[in-house]
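Asks: based on what follows, work out the 3D shape:
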Amino acid sequence: MTLDTTKHAAGTPDADQPWAELGLKQDEYERIRDILGRRPTGAELAMYSVMWSEHCSYKSSKVHLKQFGEKAPASDAMLVGIGENAGVVDVGQGYAVTFKVESHNHPSYIEPYQGAATGVGGIVRDILAMGARPVAVMDPLRFGAADHPDTKRVLPGVVAGIGGYGNCLGLPNIGGEVVFDPCYQGNPLVNALCVGVMKHEDIHLAKASGAGNKVILYGARTGGDGIGGVSVLASETFDSTGPAKRPAVQVGDPFQEKLLIECTLEIFNEDLVAGIQDLGGAGLSCATSELASAGSGGMRVELDTVPLRDSSLSPEEILMSESQERMCAIVEPGKVDRFLEICEKWDVIATVIGEVTEGDRLEIFWHGEQIVDVPPRTVAHEGPVYHRPYERPSWQDALQADGADKLARPGGGEELREQVLALVASPNQASKSWVTDQYDRFVQGNTVLAQPEDSGMIRIDEESNLGVAVATDGNGRYAKLDPYTGAQLALAESYRNVAATGAKPLAVTDCLNFGSPEDPAVMWQFAEACRGLADACLELGTPVTGGNVSLYNQTGETAIHPTPVVGVLGVIDDVTRRTPMAFAEEGQLIYLLGDTADELGGSAWSQVVHGHLGGLPPKLDLEREKLLAEILIAGSRDGMIDAAHDLSDGGLVQAVTESCLGGGKGARLVVPDGLSPFVFLFSESASRAIVAVPRSEEVRFNDMCGARGMPATRIGVVDGDAVEVQGEFSIPLAELRAAHDATIPALLA
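Replies: Sure, this is the predicted structure:
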C-alpha cells in the first residue's frame, strides 16, 4: 500500500477520501483542500477531522461564547483567562489557583467505568499543564430515571470509575451533584472538575516557541484505545439503539498518571520546559497543532519515533489516538538531558519526537516521508465557525403557561407531613452517601469541607490557613422553563453555596451541556443560557475563566434538558473560620435570610408530588444575591453564625432537614406572618439561606442585617430530636433519617 505523503496527495487530486465517515461536512472538506492547495493526505485529513469536530473546535458555540470575554467584569484576581488549558486566579499570599470543569458524557454511557475514570484523568492533566499541583476533584453527575434498569448499569460504573481513578491519584473528591431525570436516560452527563494550586511564578502556558527547541512526548505509550475517541464521539447524537459511531473509549491507568504528575511537577520545579500541553481530546493532533499555533514558529515531528503499545497502528491512528496519561513538552536543547533523567527516575517513558522550526508550518514525517504539511493555526484555531439558526421553540409559551399554581396543595398538617417525607426521600433530595462514601474525601489532609456541605473547601497554606472553596450547581428543569434565567440561577446557587461556607466568590468555570446544535430550538436554549450567564457574571463580578461545551447530548430526536453546570471558586483567608451547614448546638437561633414568594415552577415539590414541569423558574435579583453573600461572609468571619445552608432544590424544609440530620439536632419552626405553611416549606425563591445564630450574637447579627437592608426573619430554634413546624406537624429525626438515607441504596440494590 502506497504511503499517502504530501507529494503523493499532490499527484492524486481525485483520490476518494473518507471525509464524511470522519465527521466532516462536504464544505469543510473543500475548505481543507483550499487551505492546502491540494487534497489532504490521510494523516492531514485525520488531524483536521478531529480538530474541527464540535468537541474540539466549538464551531457551533464560538459565536455565543465570545460574550464571556466581551462582558467579562474587571477582576484583579484573573491571571490567565479563556483560551488556555484552564483559567488561573490570584488568591493572595503569592498563591494562584487553577480550576476547570469538562464533560465526558458519551464515553461514560458506552463504557461507564473507563469513560468516567478517563474524564477525571483528562481534567487533572489540564490542571497539571498549567504548572499546578492538582489538589482536589469534583463530579457533577446526571443520570436517567432512578428506577430505570439502565441507571443500575451506568451509575455504579461511573461512580466506581471516578472513585477508582481519583482515589488512586490521592486526590480528595470534595463535592459535586447527583441528579436523576428521565431526560438523561440515554445520555447521562458526567462532568469532572479539578482544582490545582501553584505560586504565581509557576504558571505555564501551551505554546511552542524558540527554533531548535525539542518536542518531547512523555508518559504512557500510544495505543489503539480512544482512536477518534471523545473528539468524534461527543460530536454526534446517539441513535435510538446506541451511538452512531463507537470509537474505542479511552482506557485509564491512574498509577501511570500519578507518576506523570510527580514527574511533571519536578520538571516544573527545575524550570525545564518552555511550553507544555496535555494530550486529551484529539491526542497528538491537538497537542502538536495547538503548541505550534500558539508559538512563534513552526514544528517538525518524526511520528515514527512515538512509543507505541500496538506496532500495527497507522500514522492516522497514532495522530487520532486519545490514549491517556500523555504530555507534550517544549524543551531547550541544553535542558533535554536533565528532562529525560527526571522522566527515567519516575519510570516515565520520554521521547524526543521533533523540534520547533523557524517556519510557520507543522510538518510531520513517517520514516523520512512527509505526511503532514499544514499551517497549524488552520488546524487548531481557525476551524469552521457556524452561525447556526436558532429560534424560540413553539412549545415554550405553553410550557411556561402550565404553572405550578394549578397543582393541588396539601390541605393540612398531616398532608404537609406526608409530602415533606416524600420530598426528602425522593432520589434527587435523598442522601447521596452511597455515592460519596466511595470517594476519598480527606486524603492529603487538607480537606476542610466536603459533600454534603454547600461547597468543598481545601486549605492551601498550612501556616496561614488560606483556603479555597468550590461549588458546582445546575438545574436543567429551571433551564428548560427559561434558559436565560435558568443559567443565572445555576450561577447564583453556586455563588451562594461558596458564600455560605464563608468564602468570597472570585471566578467561574462552566460546562454547558445541550442537545444537537442542528436543532434551532436547542440552539436558542444555548444562546439564551450563554447570554444569561454572561450577564449575571458581569453583575456579580465573577469572570468566566474557561470551561467546556458539550453538544449533541440527545438520543434520536429527544434532547436532554438544557443543563448549564456552573462552578464557582472562592477564597477564604482562614479556613478555621469556615461555616458548616450542620446545626450543632441546642439553643442556636434559626434565621431565614431573604424574601420568600410563592415560586414553585420547576420545583422539587412539583416534580416529586405531581410529576409536573411547567411555569416559570424563581425570579432572581442579583443585587440581593450579592448582598446575601456579603452577609454570609461577614457573619462567618466575625463569628456571628455557627451554621449556614443555602435554600435551593426542595426549599426551606429540605435545607432544615439536611442541617438537622448533619448535626443530629432537631428544630422547632414557626411559620412567619404572611406566609402559608406550604409556601414557607416548599418555595424555591432564590437568594435565600438559613443560618444558626448563637444567642449571644443575635443583636449584633440583626444590626448587621438591618444596616445592610437584608431581610432576616427568626423562624425557630435548634432543639429536641424532631423537625417540628408549630401548629402543623412534627417528624422525629429518626424517621427523617430513615427516609433520607434508604432511597439510593434500595434503588441500586
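Asks: okay, CA-based contacts and neighbour counts for the rest of this
Replies: Will do.
Asks: mind listing the strands for the stretch 101-250 of the chain?
Replies: With strands called from DSSP state E, counting those that start in this stretch, the stretch 101-250 of the chain shows them at 133-143, 173-180, 189-199, 214-219, 238-239, 242-243.
Asks: list the contacts of the third one.
Replies: To tie it back to what came earlier, the one meant is strand 189-199. 94-106, 108, 116, 119-120, 123-124, 127-128, 131-143, 158, 460, 511, 513 (Cα atoms under 8 Å, 6 or more residues apart in numbering).
Asks: please provide the structure for the following sequence as well, for comparison with the first:
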Amino acid sequence: MSLADSDRELVVSELEREPTPAEAALFENLWSEHCAYRSSRPLLSAFESEGEQVVIGPGDDAAVVALPDAGDGESDERTYITMGIESHNHPSYVDPFDGAATGVGGIVRDTLSMGAYPIALADSLYFGAFEREHSKYLFEGVVEGISHYGNCIGVPTVAGSVDFHPDYEGNPLVNVACVGLTNEERLVTALAQEPGNKLVLVGNATGRDGLGGASFASEDLAEDAETEDRPAVQVGDPYAEKLLIEANEVFVDEGLIESARDLGAAGLGGASSELVAKGGLGAHIELDRVHQREPNMNALEILLAESQERMCYEVEPDNVERVAAIADRFDLGCSVIGEVTDGNYVCTFDGSETGDDSSDEDDSASREAVVDVDAEFLGEGAPMNDLPATEPAEPESDRPETDLEAAFDAVVSSPNTASKRWVYRQYDHEVGIRTTVGPGDDAAIIAVREAGQGLAISTGGAPNWTSAAPVDGARAIALENATNVAAKGATPLAAVDCLNGGNPEKPDVYGGFTGIVDGLAEMCETLSTPVVGGNVSLYNDSVAGPIPPTPTLALVGTKAGYDAPALSVDATAGGELLLIGDSALEAGEIGLGGSEYLAQFDGGDRFPALPERPAAIIETLTSVANADETIAVHDVSHGGLAVALAEMISDDAGLAVTIPEAGSSDDCADALFHEQPGRALIQTTAPDDVRDAFEGVAPVVSLGAPTDEGALECTVGDRTLSRTASEIRSLRSTIEDGLE
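Replies: Sure thing, here's the model as predicted:
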C-alpha cells in the first residue's frame, strides 16, 4: 500500500509533518475510490433523494424510509424499513465463495447499524459468457457463498437477477441488497453523540484477513489477482453474524446504543473515524485493547484489517457493563477500545501490552500515538477527481435475418432469459415466514404485518441495454424495476442503486458511467421514486477490458395486504390476454438495440424509444393489477414478448395469441423480440375496464386468450410458432443443464 504523491502533499500540508506509516495507510484506504467516491461523488447530486417518506437518506450505513400509514398493522408505531446495497466485485473474482459470502455479511451489518432487523436479501450477479468454464466456476462459487451465508443467518434471499456478458469475464459483479425493519424508537445512526462515551468493539476477534481491502477494490484487477490478492479477501463466519444479529436486537431493545457503525472497508480505522467525524467529534482509541485472534499484530494490521462480523458501538459509560454481559451471553468478543472526545482522532499502541485490558493511566501515557489527525479531514478531505468523459458511439444498424422458430428458441434458451431456478432453489427464501411471493416472479413480496402491508422488492440491471445506450438503458432499468413492482399491485416507494463501472480514467469508460448516472436519476425522478442510498464500484477493469457500465437498482413498493396477481395464466378463469404499453408496436418504429435477440445473432440497432408517460403507466398498472377481475400480470422486458409469453404458460394452461404486424417494420418478427420497458401482459375478465383505465396513458392490444392445451400458439404476421409447455421448460433449463 502506498499513498499517492499528490495526496501525500495534502496530508503533509494539513498535518504539518510527515504522516506515520499507520496514518499513510489509513489515508490511502479512506481516500480510495471505494471509500471516498472521488470520481463519482460530483455526479451523484443528480439523484433526487428526498421525499416525505425519507427518514434518513444517503450518507449513513443504510437509508431509512417510512412505510405509508395504513392504520391496520399490529402496532400503532410508524413502521420504518432500511434499505442498503453494496458490491463485492473484486473479492468475488479472487475467491468467489468468501467474496460473495462476506458481501452478504457486510450489507446485513449495515442494516444492524441502523437499529433494524434484516428481513430480506436480494442479489444481482453478473458473469462472463456462460459457456466458458471460468465463468461457471465463478458463478457456482458466488451462488454457493450467498446461499451459505444467507441461509445460515436466517435471512431470506427473495429477489435478484443474473446476467451473462463476455465483458464480465475478467471482472464479475456481485451486488447484494438488504431490507431491514425498525421504527422511530429503535432507530440508531452512525453519528457519534457525546464526548466521554465509550467506543466498544463487539463481535469476532480481529485477524489479518482483508488487509487493504478498500484500496484493492479501487484498482484494476491484475492478471495474477486470484493468487496475489487473496490476502485482501475477507473470510466470513455466518454463525457469528447470526449471534451478532440477535445481540444487536437486545442492545437496541434495551436502549444501550448511542450510535453504531459496522466494520467494513478500512476496518476499525474506517468505522471508528467515520463514526466520530459525522458527529464533528474525535476519539482516543487504544489499539492493543482490540481482541485479536492472531499473535503479534501491529498497529496498522489492527487498524485496517477487515475481519468480518464486527461492530463498533458508542455506549454511555454506565451501560458498558451491560453491553459486555450481553456480548458474553451470545459468545461474542467485546473490547472497550477507547472513547469519544472533542479533539482529534487519535490511536495509540503499545505492542508489548497487546491483549492487556489494564486501564492504568501510566500505561496509557506510555503508548505511542500512531494516528493523530482531524477526523473530518480524514473522512472528507480527499479531493474530487475532474475527469474527461466522451460519449460512447452508437451501435451501427445491423438487423440479422433469422428463422422465427430458430430465433424464438435461441432467445428463450439464452442463459440471460432462461430460468434462474438453479440459483434461487439454493436460497432459503421462506425463513422468517414473511415471504408471500418468492423469487422467480416479477417481484418478491414480504409481509410487513407490523404495518399491515406487503412490501414488493425488485432488483436488477441490464448490461445489454446499458452497453447499447448508457442513458436510455439506465432509464429503462429504472422503469423495468418499477414495472415489476407495479405488476404485483404495489406502488413504488424508494430505491437504492449500485453503480458499477470500469476504470474512470479512461474517457470513454467515464462517459458511459456518467450516462448511467444521468439516465437512472432522470427516470427515478420521473417516477417520483427517491434514490435514498447506494454504492459505487469503479475500476472494474482487467486484462480482459472494462465491464459494461452497469447500474443495479433495488426498488421497493408497498401495497395493502400481502396477495398479488399470479404470473402464469389460468385457463379456468377465461378472459383475454392484453398487451399494454407497447408504443413501439403501435407506431411501427421498433428498435432492437440492447435486445437478447441481437445479442444472440450479433446484430446492432438503436435502443427502443421509451414510453411518453412512464409514471402514468406505473400508476395505472398498479391499480389494474389490484382489480378483482385481474387474473395474471407479467412484465415484458428481457427477451421481449417471446420470453414473457413463454413464462406465462404451464402444463395446465396455454395461450393462443396473434401479434399484430408492426406497421413499417421491415420484419414483423421484431414485435416478438424488442425489449421496450414499461410493458405488461394482463389476463383479465374485464378487458374493456383495462382499456378504459389506460385510455390516454398507453396503448392496449388484445393478443388472444388462455387455453387448456398447455402450449403456446403464437401467430406473427404470416408465420405461426407452436411450442408445448414441456418444450419451453426444456429450452429454459439452460443453466441447470449447463452445470450438470
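Asks: sorry, back to before: could you list which of the contacts of strand 189-199 of the first structure belong to helices?
Replies: 105-106, 108, 116, 119-120, 123-124, 127-128, 158 (DSSP state H).
Asks: please identify which of those residues is nearest to Val232 of the first structure.
Replies: For those, the residue nearest Val232 of the first structure by Cα to Cα is His106; the value is 10.2 Å.
Asks: which residues does the counterpart of Lys278 of the second structure in the first structure contact?
Replies: Under the alignment (TM-score structural alignment), Lys278 of the second structure pairs with Ala294 in the first structure. Ala294 of the first structure makes contact with 206-208, 377 under the criterion Cα under 8 Å, 6+ apart.
Asks: residue closest to the middle of the first structure?
Replies: The first structure has Val101 as the residue nearest its centroid, 3.0 Å off, counting by Cα atoms, centre = their mean.
Asks: contacts only, for the aligned residue in the second structure for it.
Replies: Matched by TM-score structural alignment, Val101 of the first structure corresponds to Ile85 in the second structure. When contacts are counted by Cα under 8 Å, 6+ apart, Ile85 of the second structure touches 107, 175-178, 496-498, 533-535, 554.
Asks: so which of the residues you listed persist in the first structure?
Replies: Comparing those with the first structure on both residues aligned by TM-score structural alignment, their matches' Cα atoms under 8 Å, the contacts found in both are 107, 175-178, 496-498, 534-535, 554.
Asks: make JSON lines from those and add neighbour count to it.
Replies: Shown next, in JSON lines, are these (neighbours: other Cα atoms under 10 Å):
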{"residue": "Ile107", "neighbour count": "27"}
{"residue": "Asn175", "neighbour count": "33"}
{"residue": "Val176", "neighbour count": "30"}
{"residue": "Ala177", "neighbour count": "30"}
{"residue": "Cys178", "neighbour count": "27"}
{"residue": "Val496", "neighbour count": "28"}
{"residue": "Asp497", "neighbour count": "27"}
{"residue": "Cys498", "neighbour count": "25"}
{"residue": "Gly534", "neighbour count": "26"}
{"residue": "Asn535", "neighbour count": "19"}
{"residue": "Ala554", "neighbour count": "33"}
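Asks: need those in TSV (columns: distance to Lys136 of the second structure).
Replies: What follows is those, written out as TSV (distance: Cα to Cα, whole Å):
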residue	distance to Lys136 of the second structure
Ile107	25
Asn175	18
Val176	19
Ala177	23
Cys178	25
Val496	28
Asp497	26
Cys498	23
Gly534	28
Asn535	26
Ala554	25
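Asks: and which of the residues you listed is nearest Ser413 of the second structure?
Replies: Nearest to Ser413 of the second structure among these, with distances taken as Cα to Cα, is Asn175, at 24.5 Å.
Asks: which position in the first structure pairs with the closest one?
Replies: Asn175 of the second structure maps onto Asn191 in the first structure, by TM-score structural alignment.
Asks: check Thr558 of the second structure too.
Replies: Looks like Thr558 of the second structure aligns to Val571 there (TM-score structural alignment).
Asks: A strand includes that match, no?
Replies: Yes. Judged by DSSP: H, G, I helix; E, B strand; the rest coil, Val571 of the first structure forms part of a strand.
Asks: that one: neighbour count?
Replies: 26 (other Cα atoms under 10 Å).
Asks: tell me which residues touch it, please.
Replies: 91, 466-469, 503-506 are the contacts of Val571 of the first structure under Cα under 8 Å, 6+ apart.
Asks: which of the residues you listed has the largest number of neighbours?
Replies: Ala503 (34 neighbours).
Asks: which residue is the nearest non-sequential neighbour of it?
Replies: Among residues not flanking Ala503 of the first structure along the chain, Ile572 sits closest, at 4.5 Å (Cα to Cα, 6 or more residues apart in numbering).
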